[in-house]
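1. below are the sequence and a predicted model for it; my questions follow.
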Amino acid sequence: MDIPWVEKYRPRRFRDIVGNNKAINEILRWAQDWERGKPRYKALVLVGKPGCGKTTVAKVLAEEMGWGVIELNASDIRNEQKIKEIALRGAVYETFTDDGEFISSKKGGRKLIIFDEADNLYEGVKDGDRGGKKAIAETIKNTRQPIILIGNDYYSLFSGTWGKALKSLAYVIRFKALTRAQIMKVLKRICMAEGIKCQDTALAYIAGRSGGDLRAAINDLQALAQGKKILTEDDLGATGYRDVKNEIYKSTLVVLHTEHFWEAKNALTNLDETPDYVLFWIEENMPLEYTKPEDLVRAYEYLSRADVYLGRVKRRQQYALWAYAMDMIAGVSVGKEEKYKQHARRYQFPSWLSQMSRSKKVRGIRDSLGMKLGRIYHTSKNEVLDNVIQEFSVLYDKDEGVRRLYTSILHLNEDEISYLTEKDPKEILNELKK
């Protein structure tokens, strides 16, 4: 069975971790306070979106400090009795690590108690179980060992009476979602290790769609690239990504109508799209909204600056410049002298992207025909496309016998038939069935 790449390439040292340097430094200072026997807080709470590295950092900390690890999960253990049986016992008494190694606190041995998905802790009685937050608070008060709580939802973890108690006992460290550039760096590293050649645009797309979740991006990469030597943009459809047309529509509406730069920037920051794609949407629909020429001039000036940054990204592969490009696109919002009260009833999909999509489809049809005819003519696809297909299409269009024969033996589909003749492809296929 193949090892999940998330585990296979999980960092083992801090130097291998990407992002959240400030949070990591705070955690290291806390660990050093424990080593000196003078921790101000006995527990840490790591909060942040999924996939930003919270659990990985906790495990790497134990590895770097030479501490044992006791790892618990709130999805399995979240009521008071179970926590007292496991967490409190491990925090107060001598115990063994998960590997069976005995750790003596009297001899200075440390064990890190990691409580993952802590935001799933019960506050009070629920489904017959008494709340786990109370037990965790008591554990922190009495612990002789460092404790790290990990959760995604800050407010869920600290809600209620015992949630407030937890907050007073532990130091909270927030983790930020990773940027596209940071995620791409990891994805490139994995591709190199797996011997996969991957287009930067494909990696950028995967990274952008992850929403800052490195784990999700790695899983998508494995689903797309495992067993392949080359990964291109054409392979991206296999991930089943959601339709984001409604999201880009809403963000375009905000940028073109708000008078506040920060509002436009927030709309684009929360949009999981690359700057070049966003730029096409703004550029296409801006003339529908901005009726004053001077407003259009200023708005296009911002877009031109964004395009400069995007050009540098393409030439130098410096994806950190994407942030500056997004800021320039958001600047369109302050290009107008006053807010437009009316807005276009319906925004248009960027015409340039539509043309590229159609031309890409045509190239795909040509390539398919080239390969099919190449097998019959015992020649290469390129040879067919350069010297054969034009004359063949004339013969196919004029001669019914040739048309019936080659439609059958080449298993031509409607798109391929439409490319070769102006006749109705459905009628041709129906004739073959008779």
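-> Thanks, I have the structure now.
2. from now on I want contacts and neighbour counts done on CA atoms only, so please keep to that.
-> Noted.
3. I'd like to know how many residues surround Asp307.
-> Close neighbours of Asp307, defined as other CA atoms under 10 Å, add up to 19.
4. nearest residue to it in space, please, no chain neighbours.
-> Among residues not flanking Asp307 along the chain, Ala325 sits closest, at 7.1 Å (CA to CA, 6 or more residues apart in numbering).
5. quick check: the gap between the one you found and Ala207.
-> As judged by CA to CA, to the nearest Å, Ala325 and Ala207 stand 17 Å apart.
6. and for Gly90?
-> 39 Å.
7. the more surrounded of the two?
-> Higher neighbour count among Gly90 and Ala207: Ala207, with 31 against 22, using other CA under 10 Å.
8. on the three-state scheme, Gly109 is what?
-> coil (DSSP: H, G, I helix; E, B strand; the rest coil).
9. second one coming, line it up with the first:
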Amino acid sequence: MLGPWVEKYRPQSLDDVVGQKHIVNRLKQYVEEESMPNLMFTGPAGVGKTTSALALVKSILGEYWRQNFLELNASDARGIETVRTDIKNFCRLKPVGAPFRIIFLDEVDNMTKDAQHALRREMEMYTKTASFILSCNYSSKIIDPIQSRCAIFRFTPIKAEEIADRLKFIAETEGCEYEDTAITTIVNFAEGDMRKSVNMLQSAASTGSITEDHVFEVVSKAKPQEIKKMVNTALMGDFMKSRDILREVMILQGTSGEDMVNQIYQDVSGRVMSGQMDGDVYMNLIGAIAETDFRIREGANPRIQLEALLAKFL
């Protein structure tokens, strides 16, 4: 099968889901009981919310899962009409060869408040024939009446070693040679996001073997040692030299301003955690980093803002 590795290697059963063991074990209980309450999956992107929902649906509904399952992405269909027509019409029908029907709503935090109130009404009316699985990044954007009707599962970023094991498995299955340092670099950049890490792996593999240099080429980020050198130079008082490193990284390697701010933040945070930087110095720098991040996101010139940030490091 050609196409994205994210879909090719998407787990099909709860046993195959990477990480989230505390959640998977509770979901398996619902499969054994052949019943489940309304569920809400909340957490950052790429940590297995949709995958877990689909695996649960297939396990509970069995061979007739397609006839008894409705999936809607609330980013596309997020108005009150969707709730009143699509969801209501689906809930009215009796389940076919399954204990009940399941509606999966992805990205519910993008639904309008009116649509959420309408959804709450449908959840009340069809408790005997249908269960809902709601997925969102921010549960705070969901109205309280919906939250109180759901069992809430909070997904956490996937652990580094679990992502690394999965990436090695995919690379070996695809017959790709890889360096351990390349896998480590992908894991560091993914920050707990499995989907992002698999996409990086596939991009790096497109050039042949998966090496650390190939990974840096596809993610368009600066090497940590270059960021460290730039910060060291600024802290030692040599502004011109640190500015030259900044320009080289941004122009020659094409690193974006937002990525540079994030990498500087990670470098400085690592220093204070390992005892290489005084807490008071860190407090002053973190304020300057936050201000630079805000200005770049608001549309200011990234190079000017980053040079101003390096000046504050002096």
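-> Right, received. Where do you want to start? Note that this is a predicted model, so its numbers are computed, not measured.
10. follow-up on the earlier one: which SSE is the residue nearest to Asp307 of structure 1 in?
-> For Ala325 of structure 1, the host element (DSSP states H and E) is helix 322-330.
11. check Glu71 of structure 1 too.
-> Following DSSP H and E, one finds Glu71 of structure 1 within strand 68-73.
12. so what's the gap between that strand and the chain middle?
-> Relative to its chain's centre, strand 68-73 of structure 1 lies at 28 Å (CA atoms, centre = their mean, to the nearest Å).
13. and Asn89 of structure 2, how many neighbours?
-> Asn89 of structure 2, neighbours per other CA under 10 Å, totals 10.
14. and it, what's its match in structure 1?
-> Taking TM-score structural alignment, Asn89 of structure 2 has Arg89 as its aligned residue in structure 1.
15. so who does its match touch?
-> By CA atoms under 8 Å, 6 or more residues apart in numbering, the contact list for Arg89 of structure 1 reads Thr95.
16. helix, strand or coil for it?
-> helix.
17. over to Ile173 of structure 1?
-> strand.
18. so what corresponds to Arg101 of structure 2 in structure 1?
-> Under TM-score structural alignment, Arg101 of structure 2 pairs with Lys111 in structure 1.
19. neighbours of its match, how many?
-> 26.
20. from Phe96 of structure 1, how far off is it?
-> Taken as CA to CA, the span from Lys111 of structure 1 to Phe96 of structure 1 is 9 Å.
21. overlap in contacts of those two?
-> Joint contacts of Lys111 of structure 1 and Phe96 (CA under 8 Å, 6+ apart) are Ile103.
22. Lys426 of structure 1 corresponds to which position in structure 2?
-> So, by TM-score structural alignment, Lys426 of structure 1 is left unmatched.
23. surely Lys426 of structure 1 meets Glu414?
-> Yes: using CA atoms under 8 Å, Lys426 of structure 1 makes contact with Glu414 at a distance of 6.9 Å.
24. more neighbours: which of these two?
-> A side-by-side neighbour count of Lys426 of structure 1 and Glu414, using other CA under 10 Å, places Glu414 first with 15 against 12.
25. hang on, isn't the more buried one packed against Glu427?
-> No: using CA under 8 Å, Glu414 of structure 1 makes no contact with Glu427, being 10.0 Å away.
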